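could you look at this predicted model? Sequence included:
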Amino acid sequence: MGVLRPFLQSEDARTQAEFYIEALGGELVSVITFGQATGTDFSHKDKVMHLCVHVAGGNAIFMADSLVPYTPDSGIALNLTFKSVEEARDAFTKLAVGGHISESLELQPFGMYYGELIDRYGVSWMIAAEA
């Protein structure tokens, strides 16, 4: 059985990770820069090569600073489901700061609370909660 973990390219992985930790609760697990990993002294030595955060109860998100022009919203959405509506609303509200709500978090005909947003970094989120 495999484990699926999102790996996000970013213009500023450290700042984006701090935003997710604040919005979803969690911790920074590790950061490795290109300089630390390769031991070379080049213009990207301080950029993040690999960063790991645990958010929303231990879910891992990996991130890196993009070395090529970054284009947000790649057609992929992160789906995060909570056991309570209160947790879902809190995460939804915090992730929406500086972003765009596509669909408000509301009770849906299929019996769950569900909403969609694009955060300030261009990442699409699908937030859900059991009714």
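Arrived safely.

alpha carbons only for contacts and neighbour counts from here, please
OK.

residues contacting His100?
Neighbouring residues of His100 by Cα atoms under 8 Å, 6 or more residues apart in numbering: Leu117, Ile118, Asp119, Arg120.

possible to save the residues you listed as TSV with distance to Glu103 and neighbour count?
TSV is the format used below for the contacts of His100 (distance: Cα to Cα, whole Å; neighbours: other Cα atoms under 10 Å):
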residue	distance to Glu103	neighbour count
Leu117	7	23
Ile118	10	22
Asp119	13	21
Arg120	16	16
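
and those, which is closest to Gln36?
The closest of the contacts of His100 to Gln36 turns out to be Arg120 (Cα to Cα; 28.7 Å).

please compare the first structure with the one that follows:
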Amino acid sequence: MQVQPYLNFGGRCEEALSFYRTALGAEVETLMRFRESPDEPPPGAIPPGWDDKVMHASMRIGESVVMASDGGCSEEAGFAGFSLTLSVADPAEAERRFAALADGGRVQMPLAETFFAASFGMVTDRFGVQWMVIAMKPG
């Protein structure tokens, strides 16, 4: 059994996938656009101009898979009440990934050593996704 996050980007999924490729080294494994659906959508289900939007995508970030979409054909994306945790090998990688996620985003807690981690910080990226970046202490 697995639990995998599924993020709906409200029309900005392709931009988000590109951002995560650069910021986190994400590899897009699957990408299907609304126009590629084998089923005819009900009338009015897809707004005009959404044929090339992302109906479903999956991306591998390290050993994890995160799924994504432009969502239910809405221009609004809201990511509240959860964070994605990015566990990295060391403080140098934490700094690099944290800075990349913070580009165009907002830092809630700058990276710093804590009693539980060699480096830990919290950031909301430019799409509103909240991240906790952590490099554990050795041993």
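Yes, it's here. Bear in mind that the values here come from a model prediction, so they are computed numbers and not experimental data.

checking the contacts of His100 of the first structure against the second structure: which ones persist?
On the basis of both residues aligned by TM-score structural alignment, their matches' Cα atoms under 8 Å, what survives of the contacts of His100 of the first structure in the second structure is Leu117, Ile118, Asp119, Arg120.

and the strands in the first structure?
Ranges of strands within the first structure are 7-10, 26-33, 48-55, 59-65, 77-82, 100-107, 112-118, 124-130, based on DSSP state E.

just checking, what packs against the fifth one?
This points to strand 77-82 of the first structure. Counting contacts by 3 or more Cα pairs under 8 Å, 6 or more residues apart in numbering; DSSP states H and E, strand 77-82 of the first structure packs against strand 124-130.

the strand it packs on maps to which residues in the second structure?
Strand 124-130 of the first structure corresponds to residues 130-136 of the second structure when matched by TM-score structural alignment.

before we move on, back to that, of the contacts of His100 of the first structure, which is the nearest to Phe42 of the first structure?
Nearest to Phe42 of the first structure, judged by Cα to Cα, of these is Arg120 at 29.6 Å.

roughly how far apart are the closest one and Leu51 of the first structure?
19 Å (Cα to Cα, to the nearest Å).

what does Ile118 of the first structure give?
Per Cα to Cα, Ile118 of the first structure is found 21 Å from Leu51 of the first structure.
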